[in-house]
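Colleague: Output the structure for:
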Amino acid sequence: MKQRVWIYCRVLSHSHSYLLNYQEDKLFSFAKQKNMEIIGVTKETNSGNSFQRYPIIQLLPYIKTNRIDIILVDNLKRLFSNEDHLYEFSLLCEYYHVSIIETQSS
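Modeller: This next block holds a predicted model:
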């Protein structure tokens, strides 16, 4: 059975929006190479400081109802720039048996 993956891309500002496509292409290639099933993609332009962001809220039902196995990111900082929020989100994912895989080291 293929692993179900959600691709998550984020940049800080619109001036960096060209990097969203770069992240998406890189993560798509990684997922295809690993024979993963891509369930969804998030492309966000935001500081990543808050847990109450629409893209995160949109992702939560997929995590909580076991519709994905993996969240795929270029770098963990793409999910949250705030380490406390990243830790809290990681615990939530762990509780629901969803892995977070980064394709580049921090």
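
Colleague: going forward, measure contacts and count neighbours with C-alpha atoms only.
Modeller: OK.

Colleague: Could you look up the SS state of residue 25?
Modeller: helix (DSSP: H, G, I helix; E, B strand; the rest coil).

Colleague: burial count for it?
Modeller: Other residues lying near residue 25 total 12 when counted by other C-alpha atoms under 10 Å.

Colleague: what are the ranges of the strands in the protein?
Modeller: Using DSSP state E, the strands of the chain run over 4-11, 37-45, 70-73, 99-102.

Colleague: and the ones you listed as TSV, adding distance to residue 18 and mean neighbour count?
Modeller: Shown next, in TSV, are the strands of the chain (distance: least, C-alpha to C-alpha, whole Å; neighbours: other C-alpha atoms under 10 Å):
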stretch	distance to residue 18	mean neighbour count
strand 4-11	9	23
strand 37-45	11	17
strand 70-73	16	23
strand 99-102	20	17
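
Colleague: To compare against the first, here's the next sequence to fold:
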Amino acid sequence: MYDRALFGDKEAQYHLGLWLALGAFGPPDCKAARQLLARAASDEGGTLWVYSPPVGNGTAGRVIPIDNGPRQTGLTRARDALDHPAFCPQEGVSLSDIGAKEP
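Modeller: Model (predicted):
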């Protein structure tokens, strides 16, 4: 799952973030959990429009499209988990309290 999360799989980022927050692999790591959930919640890919200034030979500047791969919409439940008051608890709160499945 770590490899999938590293390469942009939003579902893997979401689940790994929740598991890290709850300490499924050792002590809870809230910083890493927040980073993963933020990546899962963010939109990625699509077309990025970049301004290219004139090159000095009398041509005008222009705007060119850069393809950043397929557009991926962020996960709403990742945003909800980040905003939930029970996010990153030390003890006593189950994953089901924030809408996730146990690891």
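
Colleague: Superposed, how do the two chains score by TM?
Modeller: TM-score of the superposed chains, computed with TM-score structural alignment, normalised by the length of structure 2, equals 0.29; 56 aligned residues with a C-alpha RMSD of 4.8 Å.

Colleague: before we move on, the earlier item: among the strands of structure 1, which is nearest residue 87 of structure 1?
Modeller: Distance to residue 87 of structure 1, taken as C-alpha to C-alpha, is lowest for strand 99-102 among the strands of structure 1, at 11.5 Å.

Colleague: so which of the strands of structure 1 comes closest to residue 85 of structure 1?
Modeller: That would be strand 99-102 among those, by C-alpha to C-alpha, at 14.1 Å.

Colleague: ok, now which ones touch residue 24 of structure 1?
Modeller: Contacts of residue 24 of structure 1 were listed using C-alpha atoms under 8 Å, 6 or more residues apart in numbering, and they are 7-9, 43.

Colleague: Now tabulate those in TSV and tack on distance to residue 56 of structure 1.
Modeller: Converted to TSV, the contacts of residue 24 of structure 1 look like this (distance: C-alpha to C-alpha, whole Å):
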residue	distance to residue 56 of structure 1
7	12
8	10
9	11
43	11
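
Colleague: so which of these would you say is closest to residue 86 of structure 1?
Modeller: Looking across these and measuring by C-alpha to C-alpha, the closest to residue 86 of structure 1 is residue 8, at 13.6 Å.

Colleague: is it true that the closest one touches residue 72?
Modeller: Yes. Counting by C-alpha atoms under 8 Å, residue 72 is a contact partner of residue 8 of structure 1 at 6.1 Å.

Colleague: still on that earlier bit, in a markdown table, list the strands of structure 1 along with distance to residue 30 of structure 1.
Modeller: Listed next are those as a markdown table, based on distance: least, C-alpha to C-alpha, whole Å:
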| stretch | distance to residue 30 of structure 1 |
| --- | --- |
| strand 4-11 | 10 |
| strand 37-45 | 11 |
| strand 70-73 | 9 |
| strand 99-102 | 10 |
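
Colleague: Ok, which of those strands comes nearest residue 84 of structure 1?
Modeller: strand 99-102 (15.8 Å).
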